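Peer 1: Here's a sequence, model it:
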Amino acid sequence: MIYAVVGGWLVLAALVIAAWQRIAHDRRWRIAALALVLGFALLHQLLFATVTEDAYASFRYAQNIADGAGPVFNAGDRTEGYANFLWLVVIALPRAAFDAAVPATAVVLSAAAALGCVAAAYFLTNRIVVLALPAGVQPRRALGVAAALLTAGANGLAVYGPSGTELPMFTLLVLCVGCALVARRPVVAGVLVAGAVMTRPEGLVVLLIAGLWLAYAASRGRHTWWAPAGFVLGALVFLVPWTAWRVTYYHHFVSGELPSLGPDWSYLGSFSLAHLAFLLPAAVAGGFLIAIRGQAGQARSALWLLFAFAVCQVAFVLIFETDTGLSWRLLAPVPPLLAVSAVAAYGVLASAPRPRTASLAVPAAAAVLTGVAVAVSVSDPQMLASVRTWHNQGAQLAEIGDWLARYLPPGSVVSAGTPGLLASRAGAQVLVVGLDADRSTLALPDRSGYASHQDCADDLSAWYRVATFQRTGTPYWISVYPRAEDASRLVEGLDRAPGFRYVACR
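Peer 2: Purely as a prediction, here's the structure:
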């Protein structure tokens, strides 16, 4: 698959550079080029093609929504252990309407949303560049192809495209908010930003920045004051009833514990090194926007809006959230925003005082930067290698979940470090909860699947005893912690499985 992605990039880069003049002047060529970029973006996603453990937790909530139990992890337990309400509803609807499998639906929709981000980058870039053109000058829509190409190389978007999580849809909503604001559709932008808030907590940043941007534009005479008012009303139409429902259903206004403030500079540093292909051109573009004064005030304002979205997204994640996912999960929307900002900034600056010819420097730079991003995808230890390890661990946890569901007594309660995936395999046979549950039937604190050696560490409370099992025919081991008073009965039942053999600790 690595060779297919690298080969796809080489072919696409050669075609875009060779046909750039035709792409710049012929709509049919632009459509064909965009279609090829979307194909490459899908190929980039298939390089990873891994459903994440937190996605399985979402699947559990969505399954219960579709089956009439409500947005709960376990029926009857009204605990808000999610932050992606809109995504849960979206992936539950096909199950409720057509009895479609939730995991398959989520993977297809998240991959489609990632492709939608590539298309949105195309349209948003062109919309911004048009704002900077002198009267009577034809727009150069080929720049949208360059932005789409760079977005297709965004690593985080590719990792989480087929993951079944809400991140691609959130990124798409953010880009669509930008499109609506640039198109002077504040009410539509308000509705879209409400969707972003209901999809990820970082949507609050988008809401705040977009509202301030519209208020500033109104104060400068670029909008009427109806624009920020319409934006707020469009958002509140959905956010007010949603918040009222949450307070009524879960009996709280803010879910979870308060965050521990403090930026994680090592996290930011590793993200920056892996995404230089997006950060450097964005930094150069921002520098030129500051240094070169001129007309096109609306286009420049739109560019600063996208830069603000990206910077504030990073700040919010660093200060308020702990990202335990791979490939800088919560910063996945940032590279697409920077890609659009950098390419659109070139178009804005090159349009004053008159647009230049379609330079081959643009597609060449976009192709090279995309190649750098692809190289990071296949070589950075936080990318492909970690995702493959993650995939293997998920397969192992699925086996463990099947084992526990089949050989534990019906109605058993399992407290697990990875409750989402285990619960998806256990079904109604076993109740799976988080590790903080009191006195479960059995505890499984390990998050990483099998171990390479027997681990007899008995570091849980006195309520539990350690029991180690070897996966038959392999060098792999798993340690489980049955409740002390039922340990013998539970171990005897689990030992009946042909694929697992109990080995007592010495």
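Peer 1: going forward, measure contacts between C-alpha atoms and count neighbours the same way
Peer 2: Fine.
Peer 1: And the helices in the stretch 1-150 of the chain?
Peer 2: Taking DSSP state H, counting those that start in this stretch as the test, the helices found in the stretch 1-150 of the chain are 2-18, 20-25, 27-46, 53-66, 85-98, 102-131, 142-152.
Peer 1: What of the stretch 251-400 of the chain?
Peer 2: Using DSSP H, counting those that start in this stretch, helices in the stretch 251-400 of the chain cover 265-274, 276-291, 297-320, 334-350, 361-379, 386-407.
Peer 1: Could you verify my assumption that residue 223 touches residue 230?
Peer 2: No - in this structure, residue 223 is not within contact of residue 230 by CA atoms under 8 Å, at 11.4 Å.
Peer 1: thinking again about what came up before, please identify the most buried of the helices of the stretch 251-400 of the chain.
Peer 2: Highest mean neighbour count among the helices of the stretch 251-400 of the chain (mean count of other CA atoms under 10 Å): helix 334-350, with a mean of 26.
Peer 1: Name the residue closest to the centre of this structure, please.
Peer 2: Closest residue to the average C-alpha location of the chain: residue 167 at 2.2 Å, with CA atoms, centre = their mean.
Peer 1: Distance of that residue relative to residue 159?
Peer 2: 10 Å (CA to CA, to the nearest Å).
Peer 1: What of residue 117?
Peer 2: 14 Å.
Peer 1: Figure out which of the helices of the stretch 1-150 of the chain is closest to residue 294.
Peer 2: The minimum distance between residue 294 and the helices of the stretch 1-150 of the chain falls on helix 102-131, with 13.3 Å, by CA to CA.
Peer 1: Quick check: buried residues in the closest one?
Peer 2: Across helix 102-131, burial judged by 16 or more other CA atoms under 10 Å covers 102-103, 105-107, 109-131.
Peer 1: Show me what that helix is packed up against.
Peer 2: helix 27-46, helix 53-66, helix 85-98, helix 142-152, helix 155-160, helix 167-182, helix 297-320, helix 334-350 (3 or more CA pairs under 8 Å, 6 or more residues apart in numbering; DSSP states H and E).
Peer 1: quick check: angle from it to helix 85-98?
Peer 2: Orientation of helix 102-131 against helix 85-98 (axes from the mean of the first three to the mean of the last three CA atoms, to 10 degrees) gives an angle of 120 degrees.
Peer 1: Sequence B follows; please return its structure for comparison with A:
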Amino acid sequence: MIATGVVVALWVCLAVLLVAVWPRLSGHRGWRLATLAVTVAASLAHQLAYGTVPDEAHVGFRYARNIADGYGPVFNPGEPVEGYTDFAWIVLLALVRAITGAEVEPVAVTLGIGCALGCVLVAYTLTGRILRWSGRAPAFAVAAAVVTAATGALAAYGPSGLATPLFVLLVLTLVYTLVTGHVVLAGLVASLAVMTRLDGVVVAVVACGWLVVAAVRGRMPRPSPAVYVAGAAVLLVPWAAWRITYYGDSVPTAVVARLVRASDSLVGRFEAGWTYVTDFALTYQVFLLVAAVTIGLLSYRRRLPGATYVWLLLALALAETGYAIVIGGGTLPAWGQLAAVPVLLTVAAASGVALAGMPTTSGADAAPTGGRGASGEPSRGGAGSGTVPTGRGVAVVAVVLAGLSLTLGMTRTLPAMQELRTVEDELDEIGDWLGERLTGGTVVSAVPAGALADAAGPRLYVVDPSGTTDAHLARNPDDHAYIVRDRMPAVVVDAAGGYLPHRTCRIRTEYAGPYEIVPFRRAGAEPTGGRWVELYLHRPQADLLTERLTADPRFTAKPC
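Peer 2: Got it, this is the predicted structure:
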């Protein structure tokens, strides 16, 4: 974790640099590289300021560790349940662990940060590629990179260990492959997006629809949509066949669990999704305003070279927003479900504003031929032509956008992520304690299950009552009798908020018969309160379990 003051200082330096050297960015490669280097450093500091790994990420860590250690893609050894939706990310983590032997969590954090930095660089490259007919393309591309680096939704999830930054990187790469005309590669990237997050399906479908329209209008070769689908099928078909064969179900258990929990109130789910998106829109309203201006400019000035790619970016952002509404939003802070949207809007706005400033005579016919003017030289939009702005106005707008995004993230999102980090650290500690003191094969029911199970290791069989990693509980989330009767956990843990400030000695009704509650106090707590965790211990084993658990000097049993 890095101090907020360091982050602010770096961003002030970047803002001053961008405004000062803006007139030189398009013509001097050295200034571009220097500004990009400072942007990457500021992005890294921005991400490290968050440094939070949520519970959901630990579910994937446990799968990745089990794959690398030879247990297979399972949460508990011998129980094939698809409790994840980020297959590509998990396989990547498992591959790195298998090759290097490194722990999964630091690998995931490092790769996530790298993917977020990659998003900054791809935003720069993609904007420049869309604007390859504009002489001011490099400057606008740098502005897009700066604003992307300041996006709180991306920075917060860079070091999270979740697949979010990889997904955003894949979405940007997908657009880039379409811009460059590599349709087969676009299909492969789309398939990786589908295998990384569920909304990858929406992204892949929107990209295919865009290809169909482009092919009909003659902007892409007629076979492009079929080639794209064939490229995607190369990975998706064998992956789907393997999933059904291995897990015996076409829909991941994690998806079933979420749908069942939300099915009681479809209207409520849409309301939650709408609230989630509205809160996001209020936070990123300046981005939406700039996007609206971009849409107005492109609607007014039609047939601009490259404008079709801006519409693709906007369509993807809209599709991601709609998907978030349909699924009911997300449960984590910083709008991770919509992390791709500000980045897509940023690239779209930078590209669209620059395109709208191009001379009318360089219409759509110039684009497919390589962006050459009548003289055979690349067309330029300098100050003399009155086309793309050459002053510092665009740099100032970029700085304002970045500053607002950074400020809102640091004031609203960072405290929530820090609170989440405290809880996750406590769950890690509880899981490590149980993993060390309980014998191998002990069944533990835990809420939440991710961080605790990951810290406990594969020696313990962990039941997640939410149903994410249990096929029966996914369809019957309130069947506590199944947990007690069929899974028969020796220990039940309910530590959703981490440690308790005091002991309650209250046991849930569904566990009151076969279990007894035993509070444990964490060493170092205040005499009048402190940190407590209350375990439900199976009565026939309660004394033995208490003896084993209190052998750890960090925890002391205080029976009710």
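Peer 1: re earlier: can you redo the helices of the stretch 1-150 of the first structure as a markdown table with distance to residue 398 of the first structure?
Peer 2: What follows is these, written out as a markdown table (distance: least, CA to CA, whole Å):
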| stretch | distance to residue 398 of the first structure |
| --- | --- |
| helix 2-18 | 26 |
| helix 20-25 | 48 |
| helix 27-46 | 21 |
| helix 53-66 | 10 |
| helix 85-98 | 21 |
| helix 102-131 | 14 |
| helix 142-152 | 31 |
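Peer 1: hey, which of those is tucked in deepest?
Peer 2: helix 142-152 (a mean of 31).
Peer 1: helices or strands up against that one?
Peer 2: helix 20-25, helix 27-46, helix 102-131, helix 334-350, helix 361-379.
Peer 1: switch to 7 Å and redo it
Peer 2: helix 27-46, helix 102-131, helix 334-350, helix 361-379 (3 or more CA pairs under 7 Å, 6 or more residues apart in numbering; DSSP states H and E).
Peer 1: Out of the ones you listed, flag the one nearest residue 209 of the first structure.
Peer 2: helix 334-350 (14.1 Å).
Peer 1: burial of the aligned residue in the first structure for residue 209 of the second structure, as a residue count?
Peer 2: Superposed on the first structure with TM-score structural alignment, residue 209 of the second structure falls opposite residue 212. Close neighbours of residue 212 of the first structure, defined as other CA atoms under 10 Å, add up to 14.
Peer 1: how far away is the aligned partner of residue 492 of the first structure in the second structure from residue 172 of the second structure?
Peer 2: Residue 492 of the first structure maps onto residue 547 in the second structure, with residues paired by TM-score structural alignment. As judged by CA to CA, residue 547 of the second structure and residue 172 of the second structure stand 55 Å apart.
Peer 1: of those two, who's got more company?
Peer 2: Comparing residue 547 of the second structure with residue 172 by other CA under 10 Å, the one with more neighbours is residue 172, at 23 against 13.
Peer 1: In contact with the more buried one, which residues?
Peer 2: Counting by CA atoms under 7 Å, 6 or more residues apart in numbering, residue 172 of the second structure makes contact with residue 122.
Peer 1: which residue in the first structure lines up with it?
Peer 2: For residue 172 of the second structure, the aligned position in the first structure is residue 175, judged by TM-score structural alignment.
Peer 1: what's the answer for residue 507 of the second structure, then?
Peer 2: The alignment partner of residue 507 of the second structure in the first structure, by TM-score structural alignment, is residue 458.
Peer 1: Which strand or helix spans its match?
Peer 2: Using DSSP states H and E, residue 458 of the first structure sits in no helix or strand.
Peer 1: Correct me if wrong: it contacts residue 464.
Peer 2: No - using CA atoms under 7 Å as the test, residue 458 of the first structure is too far from residue 464 to be in contact (8.3 Å).
Peer 1: And the match of residue 492 of the first structure, how far from residue 432 of the second structure?
Peer 2: Counting by CA to CA, the gap from residue 547 of the second structure to residue 432 of the second structure is 17 Å.
Peer 1: swap in residue 55 of the second structure?
Peer 2: Taking CA to CA as the measure, residue 55 of the second structure falls 14 Å from residue 432 of the second structure.
Peer 1: what residue of the second structure takes the place of residue 432 of the first structure?
Peer 2: Checking TM-score structural alignment: residue 432 of the first structure goes with residue 462.
Peer 1: residues contacting the closest residue to its match other than its chain neighbours?
Peer 2: Counting by CA to CA, 6 or more residues apart in numbering, residue 444 is the residue found nearest to residue 462 of the second structure once chain neighbours are left out, at 4.8 Å. Residues in contact with residue 444 of the second structure (CA under 7 Å, 6+ apart) are 460, 461, 462, 463, 489, 490, 491, 492.
Peer 1: What count of nearby residues applies to the fifth one?
Peer 2: Counted with other CA under 10 Å, residues neighbouring residue 489 of the second structure total 22.
Peer 1: Equivalent analysis for the last one, please.
Peer 2: Using other CA under 10 Å, residue 492 of the second structure is surrounded by 24 other residues.
Peer 1: How about the first one?
Peer 2: Close neighbours of residue 460 of the second structure, defined as other CA under 10 Å, add up to 22.
Peer 1: Quick check: the gap between it and residue 58 of the second structure.
Peer 2: 15 Å.
Peer 1: and what of the fifth one?
Peer 2: Note on residue 489 of the second structure: its distance to residue 58 of the second structure, by CA to CA, is 21 Å.
Peer 1: same check, this time on the third one
Peer 2: Applying CA to CA, the value for residue 462 of the second structure to residue 58 of the second structure is 13 Å.
Peer 1: before we move on, what about the fourth one?
Peer 2: For residue 463 of the second structure, the distance to residue 58 of the second structure under the criterion CA to CA works out to 14 Å.
Peer 1: Now check the first structure for the residue matching residue 237 of the second structure.
Peer 2: Using TM-score structural alignment, residue 237 of the second structure pairs with residue 240 in the first structure.
Peer 1: What lies in contact with stretch 338-348 of the first structure?
Peer 2: Stretch 338-348 of the first structure has contacts (CA under 7 Å, 6+ apart) with 121, 125, 128-129, 132, 143, 147, 150-151, 278-279, 281-282, 285, 299, 303, 306-307, 310.
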